[in-house]
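J.: The sequence and its predicted three-dimensional model are supplied below.
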Amino acid sequence: MIAAKWYSSWSLSSWTVAVILILPLLFLINESLTPDKEVFEHLLNTVLIDYVINTVVLILAVIIISLLIGVPLAYLLANFSFPGAKFFNWGLLLPLAMPSYLMAYIYTDWLEYAGPVQRALRAVFSWQNKADYYFFDIRSITGAAIVLSLVLFPYVFLIVKTAFKEQSTSFVHAGKMLGKTPWQIFSNISLPLARPALAIAASLVAMETLADFAAVKYFAVNTLTTAVYDTWLGYGSLTAAAKISVIMLVMIFLFISFERMSRNKQKTFSGNSSSEIQVVKLQGKKGWLAFSACFSVLLFSFILPVIYLAEMAWQYQEQALNSDFFSYGFNSLTLAISVSIICLCLGLVVVVFKRFNQSLLANLPLKISSSGYAMPGTVLAIAVLLPLTFIDHGLNDFLIVQGEAPIGLIFTGTLFAIGFAYVIRFIAVAIGALESSYERISPSIDNASIMLGNNRFITLVKVHLPLLKRGGLTAILLVFIESMKELPAALLLRPFNYETLATYVFQYVSDEQLELASMAAISIVLAGLIPIILLNRTMESKL
């Protein structure tokens, strides 16, 4: 009886968490169905089509460049050993720690007309002005695509490298027996076998590109993400912004569907796992050539930008290390810690429910709760604002009817809104870490605990939780770092006179004064290194 009551309570809690987290999305869809014959139709007849085209072009460009960078590096490190290969296996993931808006500022500073690159070209070739030569405009779709690719190619590298490593040597041997050259083996055998992984990586890059707000805003590239921001704050139309948001969600749904189909097809290309790819050692000139290729990519995507930020932080430490840095750093710290703990607790509720109930229905709360991660920050901000505004106004109207004084905006005007948005977006990270840990706990342990007379609650407390310590710590750290870096939701939902390190840095980036927030910028980058180190250790422990 007690076990049944506990299970019923846990089931109710799990579904309650799922409903609360999916509520903003339902409100967003409902708002998008509201007629809007002015703003949205005006945008549709003027600039919206251009926004869609820019978005599609940017996504395709970033995918192509990311694949051109990530796939060769993945094949190189999956199949060959050379000086520095062990470092590059995880070192090439470091660009993930670099926020896109910082990369946008840095490369604009380097490549614009007054920057050091063009100044050097004019000095070497004796060019007098811009009319004497051609140099692409960094503040363009091309510039945005290059910058985003330098940040996002590690997704391609990580996913595709794993696919290359899992390919069987029998395919390569067959190619050699048929007299194929190394290039033919790569292009005709290894690459086709990795197509599902390529599709998954491309879908992930596409979703991250679609969700990016800061870099495209800095480059003045009009995409659907900036359209949501401008429509909401510029035109003051939440309904039109909701309609554009739903268009973005449809695109994300297509990317996710494409990824799922590719993942299902991957079973068709599975090889003999007992005969994995044998690593070939590259020596001499070939080895150093491979080293140079990997180092060059890492140099431009992480090392030089970090040196630039570190030098700036050192040079302007008196101005950058000010009271605002400590105040906003404290805001980011407390917000990130709070969100991390909440995500861990709520994630544990839905993950444990799935563990103790293996039915298909028990998997729904987990899937629903994880859906918010696919929502871009600007879209999520609108989705969160809608139900919270409804509750605020309803509560104040009720108090007025009862003859009481209204209490104001206790949800939309406080930290609750930004915290709620963070939980919706990042609880999927916590759920993923907890699920991964649970997969290592054999069901036989549960059976043994029950045979010893323990109910499910006792099994959870005395058996599962001690074994979930590593997964729980990983969940807290990953959510903490994601919360520290989040910009669009914080930018749109923060209360008055409240800043995080991310919003603080972005404002100075927008004003071309990053040096005044350089200490905050380097802090965000250093904080982003933690999940990369954790990811590397997790991968090594599985090998």
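T.: Here it is on my side, so go on.

J.: can we go C-alpha only for contacts and neighbour counts from here?
T.: Noted.

J.: ok now do residue 410, which residues does it touch?
T.: Shown in contact with residue 410 (CA atoms under 8 Å, 6 or more residues apart in numbering): residue 392.

J.: ok so it is a strand residue?
T.: No: going by DSSP: H, G, I helix; E, B strand; the rest coil, the assignment for residue 410 is coil, not a strand.

J.: and the gap between it and residue 419?
T.: Remark: distance between residue 410 and residue 419 (CA to CA, to the nearest Å) = 13 Å.

J.: now do residue 233
T.: If you go by CA to CA, the gap between residue 233 and residue 419 works out to 21 Å.

J.: one more structure, for comparison:
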Amino acid sequence: MPRGLRAAGPLWRIATLLVALGVLAPVASLAWLALGADLSHWAHLLQFVLPQAALNTALLLAGVGAVVLVIGTGCAWLVSSCDFPGRRVLHWALLLPLAMPTYIVAFAYLDLLHPIGPVQGAIRWMLGYDSPRQFRLPDLRSMGGAIFVLGVVLYPYVYMTARAMFMTQPAHLMEAARTLGESRLGAFRRVALPLARPAIAVGLSLALLETLNDIGASEFLGIQTLTVAVYTTWITRSDLAGAAQIACAMLLVVIALVLLERHGRRHQRFGSAQRMRAMQPRPLHGMAAWMATIAASGPVLVGFVAPAAYLVWESIKRLQLGQGISRGLVTSLGNTIALALGVTVLAVAVGLVVAWTARSHASAPNPARWQARAATLGYALPGTVLAIGLLTPALAVDARVAGWLGLPGLPLMALGMVLVVACVIRFLAMPVGGIESGLARIPPALEQAARLLGENATGTLRRVHLPLLQPAIGASALLVFVDAMKELPATLLLRPANFDTLATWLYAEAARGTYEEGALAALAIVAAGLLPVVLLARTQFRQAPAAGHQNPHP
């Protein structure tokens, strides 16, 4: 905390403590459920379920990790170090797959790459074949297909963090390596890549956490991961204890991924330099320039353009046939917007409390700092794990509320409030991080002046900080809103009866094989997902140094 500023009052610290306890409660509940189950559950899981599910999960994480590392780091270095046709468009277009939830890309490619689908049909036509028996591509419903789908969607996490690091690396380090006889590839391998390793580790851990959280793509493609095993054990077999035990195994994977990220950043240090000259892109000419354009365009075409074009085509086809938009889809859209708005308002309000408390105790050895950090741990919890852990305390509270109000059943579950709380816990890290960044940009002198004029901490926040925090709050709210619209695992497990969102509607249509009906829901989700991606792309574009600018200022 800047010198001269007083810490927030005890009510702020109590609120932050309650938020931290609320985030940690599902983890404690999950452990209690798993340890309290019969030993026969563990024996069955260890013999029949966990070995195959754990192996599939490990193979999927390893494959997706390799794909996102190669594509993300390669594209980040290409657009940062080389100048070629289309570079100014591709440097932000490479972020577009972030708008595509993994289950939507799997949904699209299942139809695109079907043996009698358009892609294989066109290939057979060019080769002169008439039947799928004469030629067919490998089945997408396989481990390789799942790695392909998740990799082309999740590589932007690595691309984004690696490119931010490459853009800020001083040019003289690469020049010194070249002067000492290193080739361009050698200088990248021995200088640029080690410097970017902490950022790459962050991006890789985010991509792997999203892979672990995925349920739609893995189930569509027939891969029995730990996440899918949790869902089927709970919903299909009605075995909550078994699902909790599998979820505990997933928590071990989450801890391993977090430790991987910490290990990658263990030697991270920061330094400053006056008038540091950033690395300038090297112009490419001829065939090399066009090969670079093709290489950088490939991930965008495969991860965004092809599935988006498919969704548009299928939606137009349905509308042209006069089938229109079904009433169930309209209801799902309304449910999605209502859920996303509720999650956004609550998450931003709670995030503001946590961020303000953390700022007030930034330099003091106070437990409030650790409470604020614990409040943001929900993003590391897969949706299925969070839902299993939240169910028991939520049911206990719901039963107590029903008794107080004299209502039958479980009113909180029926109103979707448990689902809202689960999404808030999962996405709370976004508003906390965004608001903390916004607070860091506000000069301490403004708060000092307000305090000298007699304002307390709450009044200073209301009259000084909130007006200045509007851009940060708006960006955080947008991110939470879109992620709540796309959330599938927690929504599948905690939604009220007869309550569908666009994500669950698409999941049901894909399970039935009715792709035309699901395309409309998928297109609506993608359209909403484009908003934060465009915002992120504009932010990165403004921060990118222009070619030939010798002294860029971030």
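T.: Great, that's in hand. Since this is a predicted model, take the numbers as computed values, not measurements.

J.: Need the TM-score between these chains.
T.: The TM-score (TM-score structural alignment, normalised by the length of the first structure) is 0.93; 536 aligned residues with a CA RMSD of 2.4 Å.

J.: hmm, back to that, residue 233 and residue 419 of the first structure: which has the busier surroundings?
T.: Neighbours around residue 233 of the first structure and residue 419, counted as other CA atoms under 10 Å, are more numerous at residue 419. The numbers are 21 against 13.

J.: by contact count, what packs against whichever strand or helix holds the more buried one?
T.: Element membership for residue 419 of the first structure (DSSP states H and E) is helix 415-438. Here helix 415-438 of the first structure touches helix 323-356, helix 363-370, helix 377-401, helix 469-485, helix 488-493, going by 3 or more CA pairs under 8 Å, 6 or more residues apart in numbering; DSSP states H and E.

J.: And the ones you listed: which comes nearest residue 172 of the first structure?
T.: Among these, helix 469-485 comes nearest to residue 172 of the first structure, with 37.4 Å by CA to CA.

J.: buried ones in the helix holding residue 419 of the first structure?
T.: Under the neighbour-count criterion of 16 or more other CA atoms under 10 Å, helix 415-438 of the first structure has 415-435, 437-438 buried.

J.: what does the strand or helix carrying residue 207 of the second structure rub up against?
T.: Using DSSP H and E, the element containing residue 207 of the second structure is helix 193-213. Residues outside helix 193-213 of the second structure that contact it (CA under 8 Å, 6+ apart) are 57, 60-61, 64-65, 68-69, 73, 150, 154-155, 157-162, 165-166, 169, 227, 254, 257-258, 260-261, 264-266, 268, 380-384, 489.

J.: Please flag which of those sit within helices.
T.: 57, 60-61, 64-65, 68-69, 73, 150, 154-155, 157-162, 165-166, 227, 254, 257-258, 260-261, 264, 383-384, 489 (DSSP state H).

J.: quick revisit: the helices and strands packed on helix 415-438 of the first structure: which one's closest to residue 40 of the first structure?
T.: helix 377-401 (15.7 Å).

J.: what sits against the residue mapped onto residue 339 of the second structure from the first structure?
T.: With TM-score structural alignment as the criterion, the equivalent of residue 339 of the second structure in the first structure is residue 335. Neighbour list for residue 335 of the first structure: 419, 483 [criterion: CA under 8 Å, 6+ apart].
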